[in-house]
Structures are given as C-alpha cells and as structure tokens.
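Asks: Provided below for reference: sequence and predicted model.
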Amino acid sequence: MAPEKRREQLLDAVLRVIVEQGVHKVSIDTVAKDAGVSRPVVYGLFQDSDQLLRACLDREETAALTQLAGAVPPATSGDPIRAMTDSLENFLTAVQAAPGRWRAVFQLADSSTPAFRRRLETGRQKFIEALAAFVRAATPPDRLPTVDVELTARTIYALFWEAGRLVLAEPDTFPTQRIRDYASTLIPALPAFHDPKSVR
C-alpha cells in the first residue's frame, strides 16, 4: 500500500478507536490491531501514539470545520428562515454522511481532556461568529437595536449541535424531517426573524 493510502487507513483506524473505545484508548497497539497491521507498519509513518492522534484530529477538525462553514447560509439570502432551515438540513446530511467523524466530535466535546475541548471550542466559536454575522445581516435595520444577536446565534448553534447528536444517536425517533419541521416553527419565533407586524 502506498504511504499516503496507508496513512489514511491508520487515521481511519484511530477514528474508529475513538468512537468505539474512547480517546484514551488510542495507542500504537490498538490502532495496529484495528487496522489489521503490525506495530512496525504504524511506526513507519508515526513516531508515537500522540503524533497519530494529533494527525487524526487535524484531519477530522479540518473536515468538520469545512462542513460547519457550509452550514451557514449567505448573508444575502432572500428568505432567511428558509435559508436557515435548509442549512440545518444540509448540516444533518453532512453529519449522517460522516457519522464516525461527528460521533468523535461529540465525544471529544464531552472529554475531560482540556486540550481536546480547546480544539473543538475554537471551531465552535468560529461557527457561532458566522451565525451572528448572518443574524445581523438578516435582521431588519429598524429591529436590530432590540435583537440580541449573540444570544440568537448561540440559540441557533445549540439547535444545530443537539440536532446533530440526535440524528446519530436516535435516528428513528429524530429523523431529519422532524427536526427541520420543528426548526421551521422555532426560527421564525426568534426576535431577529419574527415580524410583529405580521401578527394580527
């Protein structure tokens, strides 16, 4: 196997170990066993288990951030409510397409290891900032002074995050369509998107 393909194979094995056994179980031995290779094969590409874990986290972090960035609709969306519900659905589709990655992300978010939580917190903060920019652009100027943009962005973020957990943990109970239907009633109720003039 070519070195680059072998590297990807080993990083895939690291991800499986994180999801199935926990991040604390990542070692040269467990990864070699999961990948079905010998220890020397792993050592041929990685110096130790720390380097192996960092390489896996770097790869998955990059991919997850790309997916999160794609979940924020453009600020110029004509219908911000539809744009946000579409984005939520797109995010859930991405989560379901890479379940190992996102199970690891959710596990690491709850990890007792500060270094892992800091990595995730950086990505989550960027996502919240992007949502805040969308909310600010989508809110009519005359209502903007009365809207708490940051809390609105965090509310939407919490919806995305918990929805991602649910479609993986309980897909039969919480399918994408159920979550989208709920979001289509929740988002219009937020002050940034709710137009009091529409209430008769």
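Replies: In hand now; what should we look at?
Asks: Please make it C-alpha for all contacts and neighbour counts, starting now.
Replies: OK.
Asks: any idea how far Gln51 is from the nearest residue to Phe91 once chain neighbours are set aside?
Replies: Distance criterion C-alpha to C-alpha, 6 or more residues apart in numbering; nearest residue to Phe91, sequence neighbours excluded, is Ala71 at 5.5 Å. From Ala71 across to Gln51, the span is 30 Å (C-alpha to C-alpha, to the nearest Å).
Asks: adding another structure so you can compare the two:
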Amino acid sequence: MAANSHRPRAEHLGPERRRPQILDAALDIAVSEGVSAVTVASVAERLRVTRPVIYACFANRVDMIAELVQREEGRLRESMTTVLRRRAVDADATVFIDGFRALLNTVAEQPKTWRLVYGSPDSEVAEFFGRGRADAVARCTDLLRPTLAAWGMPEADIDKKLYPLVELWVSASEGAVRSLLADSRWAPDELAEFLGESVYHALRTAV
C-alpha cells in the first residue's frame, strides 16, 4: 500500500490560496536543505498533501522554483528601494546609520529570504542575487556621486574613486546582512549604528 494512502485529505483551497503556501514550504526547504532539495514530492510532504495538489498550482518543479525565485527577488527589490531612497546630499553619519537600520530591520523581518540569497550556492539563486547586487551598486552610485561633490572632492577624483567607494559601501552592507544572520548577539539597530558610523567615516576620510 502506498505510504501516503492514509494521509488525511487536504483542505480544499483554490490555486490562488494554495500557491503562497506551496511557495512558503519551498522556501523553508530551500533555506534548510538547498534549492536542489525542492521537489514536488518534498513540498507535498512538507505540506502533508498529495502531489496532485501541487500539480494543480504548478506544472512542474521548474515552474515552482522559478516563481519562488521571482517572489523573493521582488521582496528584496522592494526592500532595497526603501533602503536606498534618496537622502540628504551633504550626508552625515546619521544618514548612513539610518540606511543600515532600514536594511537590517528588513533582514530581521524576512530572514528566510535573505538566507536564501546569502546561504545558497545554487545557480538559480546566484543569478537573481547578481541582478539585485548590480541594482544596489547602481543606486549607491547615484547617491554617492553628489555626496562626494558636496563633501568637496574634486570631479577628477570622484571619477576615479567613486567605483571603489561604492564597492566598499555595498560590500559593507552585504557583510552587515551576513553578520546579523550569523551572530544572534547583534540587534539590528546596534549593528546599524556600528557599521553606519564606520562606513561614513571611511567614505568621509577618502575626500
């Protein structure tokens, strides 16, 4: 007799209500075991439903993973739009602290999404992580150029130094996310103050 023959019948939900549940289960599996472990069978087992319930929402594993990646990418883009909204040009340490605070509180609110990005070696994840990082670099470049000018850096120096300074800022942000996920001793606001001050002084002394 099949192993799932005694499984209770799942509550009947339409695809629009069931799909988020499936994606949440797929995210749990991806974070804990890797994207390669996300299959129709593993998600059905996690939700305690039969495979046809999954197939009623997704044609196959590839479609399910693609929608999961798209959903989490959308969440990250929304977060980064909030974090990197336009700020004062003549920025002081408070501006950078506020930016790190917004970022790290987003991480605290959606840790699974960020763990998927920073903890997975899977190519499906690496591709959208690369797109998100490129977008963050572009936004930081747009923000930092006028700030360096307001701080008094000559235009020729801005053209030369802007990219490495943006990389410093973005890399520090990535390190902040990893630190918060890896070390429970840090609270988001505490880590934001520490790194915001550090990044500000590193950028300010480059002028």
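Replies: Arrived safely. These numbers come from a predicted model, not from an experiment.
Asks: Please work out the TM-score for the two chains.
Replies: The TM-score (TM-score structural alignment, normalised by the length of structure 1) is 0.87; 191 aligned residues with a C-alpha RMSD of 1.9 Å.
Asks: circling back: neighbour count: Ala71 and Gln51 of structure 1, which is higher?
Replies: Shown here are Ala71 of structure 1 and Gln51; by other C-alpha atoms under 10 Å, Ala71 has more neighbours (24 against 12).
Asks: Can you find the partner of that one in structure 2?
Replies: Matched to structure 2 by TM-score structural alignment, Ala71 of structure 1 sits across from Val83.
Asks: Its match reaches Gly99, doesn't it?
Replies: Yes. With contacts counted by C-alpha atoms under 8 Å, Val83 of structure 2 reaches Gly99, the gap being 5.6 Å.
Asks: mind checking how far stretch 96-115 of structure 2 is from the chain centre?
Replies: 9 Å (C-alpha atoms, centre = their mean, to the nearest Å).
Asks: Contacts for it next, please.
Replies: For stretch 96-115 of structure 2, contacts defined as C-alpha atoms under 8 Å, 6 or more residues apart in numbering pick out 27-28, 31, 72, 75-76, 79-80, 82-84, 173, 176-177, 180-181, 188-189, 191-197, 199-200.
Asks: right, and the secondary structure at Ser184 of structure 2 would be what?
Replies: The three-state assignment at Ser184 of structure 2 reads coil, by DSSP: H, G, I helix; E, B strand; the rest coil.
Asks: Run a quick neighbour tally on it.
Replies: Neighbours of Ser184 of structure 2 (other C-alpha under 10 Å): 9.
Asks: Check Pro80 of structure 1 too.
Replies: Per other C-alpha under 10 Å, the neighbour tally for Pro80 of structure 1 reads 22.
Asks: count of residues packed around the closest residue to it other than its chain neighbours?
Replies: If you skip the residues right next to it in sequence, Pro80 of structure 1 has Ala138 as its closest partner in space, 6.2 Å away by C-alpha to C-alpha, 6+ apart. Using other C-alpha under 10 Å, Ala138 of structure 1 has 20 neighbouring residues.
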